[in-house]
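1. this one's structure only:
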């Protein structure tokens, strides 16, 4: 192991494997973590698989083995991931529910006993039902697959269940909709634990560029314009995302992309549907939004760190995107 890897901050991820587990609920999000470990050295995600049984039958008929017992305790900084379950696996095994109800009860009891305040729990698809039955979503906004929303409302009557969301981040509780939304949720977690640049690199590797944020009805600015596979444009976009405050002229980005300025402008419009300048401003506003809502910096410092020449220029660009002024948005999102 390299010295950099030894110095990395460790994020322990514990996957609870239920019976009839939806295999994509595990494979997709954990592939995000595997790639994130390769993209940067500052944070390392470790993965452990636990469950009520050392083996599990998956939704696609593939058997899983080597599953560790449900532990007595977890690290305080652990991220616990609960994937969903199939009603009927592809081969029909377990469709009658034999022994599976008892395994689900064991998971719910373990979650109730083990997950303490301060610990993060993420669910994918119908995994929210187990978290809900354990009382871990009480008082929280949450979501699940559209086909199990009604069931979650019954299982967790004290939760605020919302529909039509890809994922919901309520701080210690993160829930996502059906199956591939688990990839979106894990990209969100990677961005928060590492950087947007790392999450974008992983999304690019997995070819899942066109994604929405958890509660934003619009496309996330960090991922909008990424639903293409043109390497020169991705190089330019990667450079912008890595340092939004840099003075990114078309000529400077053309050098990064190994294209002429004229060709870069044409390709950028063709591949992203927007101009280079529009994309740069979009990323700067996305960064500014994070600084406004997650810091106490004054608006002049927000403008400077986001790459705007002045607070006035920042506010002008902000008002083209947001209906609420940045100072008012900060007041509205500050707990009373």
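-> Okay, I see it. A quick note: this is a predicted structure, and the numbers were derived from the prediction, not measured. Residues are numbered from 1 along each chain as shown.

2. make it CA atoms for all contacts and neighbour counts henceforth
-> Noted.

3. ranges for the helices of the stretch 51-200 of the chain?
-> With DSSP state H, counting those that start in this stretch as the criterion, the stretch 51-200 of the chain has helices at 100-114, 127-133, 149-155, 181-193, 196-206.

4. Return the list of helices and strands in contact with the second one.
-> So that's helix 127-133. When contacts are defined as 3 or more CA pairs under 8 Å, 6 or more residues apart in numbering; DSSP states H and E, helix 127-133 packs onto strand 79-82, helix 100-114, helix 149-155.

5. Name the stretch among these that sits most buried.
-> strand 79-82 (a mean of 24; mean count of other CA atoms under 10 Å).

6. what does it rub up against?
-> Residues from elsewhere that reach strand 79-82, judged by CA atoms under 8 Å, 6 or more residues apart in numbering: 11-18, 119-124, 127-128, 130-131.

7. Put the buried members of the residues you listed into a ChimeraX selection.
-> In ChimeraX, a selection of the buried entries from the contacts of strand 79-82 looks like this (16 or more other CA atoms under 10 Å):
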select :11,12,13,14,15,16,17,18,119,120,121,122,123,124,127,128,130,131
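
8. neighbouring contacts of stretch 102-115?
-> 16, 18-19, 51-53, 70, 72-74, 121, 130-131, 133-136.

9. what do you get if the cut-off is 6 Å, keeping everything else the same?
-> Residues outside stretch 102-115 that contact it (CA atoms under 6 Å, 6 or more residues apart in numbering): 52, 130, 134.

10. before we move on, back to that, so which of the helices and strands packed on helix 127-133 gets nearest residue 292?
-> Closest to residue 292 of those is strand 79-82 (CA to CA; 26.8 Å).

11. next, the one to line up against it:
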């Protein structure tokens, strides 16, 4: 039986906690041998989303087989220099010294740094907190814009939903990819993402604008990125001329419609290749006629 202990800080984000907790409780339901516990400095813990949680106050016991996870909390770009009690910081250090695994989600990385667990290690956090983490813990090696970073027995992940990816990664390491895939299916989440994927995919990176016509075209491309999509058809969707669409799309996203579609195809192909598909099979699955274009896009500098 593997004990997974969640160490909660006041203002905890519910999804930072619930995402990985659901992974391990689902793993337990599937017979993989997990027990999930929760603790905090006080029995009642305020959450960023409103509802208070009632948990135990016992610190996680050190164990070479156990896992301690520190979910993130509402930071707003400002993180206190001390978020843990002396007992909690000592428990994290003792757990790692005993050979146990320690992980964080989002701003939880600051708690790991406070316990001295980031010194000399690669780590990450939410993209809005990466610079602050690097300044606060100069001996840490902060990796920007990735989903999660494993470094020995210390793992850190980006914001919010990336905690699910981190937890699925830990299940994969312990039980293999088929177990993680079974949990992902049970949770109805997207297939496990690799840690070095960017925190914002193609769709998120290019949606921060206010041009309705371009959003309508992006909706079509997002839903049908595997298909040939003539510019004339996309322009008709936006109710503008082809020339105007190209100008608007490039001005708002930095890409032509074709480059945007290629980016989506490449992103989905990388998921498939990471799951074991050949380049040729991945190319066909995402709509490329053959693998030559996919290889060309994969070799292009980011």
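-> Great, that's in hand. Please read these numbers as outputs of a predicted model, since none were measured by experiment.

12. TM-score for these two?
-> For these two chains in superposition, a TM-score of 0.62 is obtained (TM-score structural alignment, normalised by the length of structure 2); 217 aligned residues with a CA RMSD of 3.7 Å.

13. Can you tell me which of the contacts of stretch 102-115 of structure 1 is nearest residue 62 of structure 1?
-> Nearest member of the contacts of stretch 102-115 of structure 1 to residue 62 of structure 1, counting by CA to CA, is residue 52, at 17.7 Å.

14. and that closest one, what pairs with it in structure 2?
-> The alignment partner of residue 52 of structure 1 in structure 2, by TM-score structural alignment, is residue 41.

15. Count residues in the vicinity of that match, would you?
-> By the criterion of other CA atoms under 10 Å, residue 41 of structure 2 has 19 neighbours.

16. quick revisit: now distance to residue 206 of structure 1 too, for the helices and strands packed on helix 127-133 of structure 1, in TSV please.
-> Rendered in TSV, the data for those read as follows (distance: least, CA to CA, whole Å):
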stretch	distance to residue 206 of structure 1
strand 79-82	20
helix 100-114	31
helix 149-155	28
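
17. Nearest to residue 190 of structure 1, out of the ones you listed?
-> strand 79-82 (11.8 Å).

18. matching residues in structure 2 for the closest one?
-> Strand 79-82 of structure 1 corresponds to residues 67-70 in structure 2, going by TM-score structural alignment.

19. The matching stretch vs structure 1 - mean distance after superposition?
-> Superposed on structure 1, stretch 67-70 of structure 2 shows a mean distance to its aligned partners of 0.6 Å (mean CA distance after the TM-score superposition for structure 1).

20. roughly how far out does that stretch sit from the chain middle?
-> 16 Å (CA atoms, centre = their mean, to the nearest Å).

21. before we move on, what about stretch 131-151 of structure 2?
-> So, by CA atoms, centre = their mean, the centroid of stretch 131-151 of structure 2 is 14 Å from its chain's centroid.

22. Where is the longest helix in structure 2?
-> helix 257-274 (DSSP state H).

23. and the gap between the nearest residue to residue 98 of structure 2 once chain neighbours are set aside and residue 115 of structure 2?
-> Nearest non-adjacent residue to residue 98 of structure 2, counting by CA to CA, 6 or more residues apart in numbering: residue 64, 5.3 Å away. The gap separating residue 64 of structure 2 from residue 115 of structure 2 is 18 Å, by CA to CA, to the nearest Å.

24. what's in contact with stretch 191-199 of structure 1?
-> So stretch 191-199 of structure 1 is in contact with 187, 190, 242, going by CA under 6 Å, 6+ apart.

25. Start and end of stretch 243-263 of structure 2, how far apart?
-> Termini of stretch 243-263 of structure 2 sit 21 Å apart (CA to CA).

26. Also stretch 183-198 of structure 2?
-> Using CA to CA, the end-to-end distance of stretch 183-198 of structure 2 comes out at 23 Å.

27. Looking at the contacts of strand 79-82 of structure 1, which are in strands?
-> If you go by DSSP state E, the contacts of strand 79-82 of structure 1 have 11, 12, 13, 14, 15, 16, 120, 121, 122, 123, 124 in strands.

28. quick one: which two of the residues you listed are the most distant?
-> 11 and 124 (18.8 Å).

29. So what's the residue count around the aligned partner of residue 128 of structure 2 in structure 1?
-> When structure 1 is aligned by TM-score structural alignment, residue 128 of structure 2 is paired with residue 147. Neighbour count of residue 147 of structure 1, defined by other CA under 10 Å: 12.

30. any idea how far residue 53 of structure 2 is from residue 8 of structure 2?
-> 10 Å.

31. What of residue 132 of structure 2?
-> Distance of residue 132 of structure 2 to residue 53 of structure 2, given as CA to CA: 28 Å.

32. Equivalent analysis for residue 111 of structure 2, please.
-> In terms of CA to CA, residue 111 of structure 2 sits 20 Å off from residue 53 of structure 2.

33. got it, and residue 214 of structure 2?
-> In terms of CA to CA, residue 214 of structure 2 sits 42 Å off from residue 53 of structure 2.

34. neighbour-wise, which of these two wins?
-> Looking at residue 214 of structure 2 and residue 53 with other CA under 10 Å, you find the greater number of neighbours at residue 214, namely 25 against 16.

35. ok, now which ones touch residue 20 of structure 1?
-> Counting by CA under 6 Å, 6+ apart, the residues that residue 20 of structure 1 touches are 57, 58, 59, 85, 86.

36. mapped onto structure 2, which of those residues hold?
-> Shared with structure 2 under both residues aligned by TM-score structural alignment, their matches' CA atoms under 6 Å, the contacts from these are 57, 58, 59, 85, 86.
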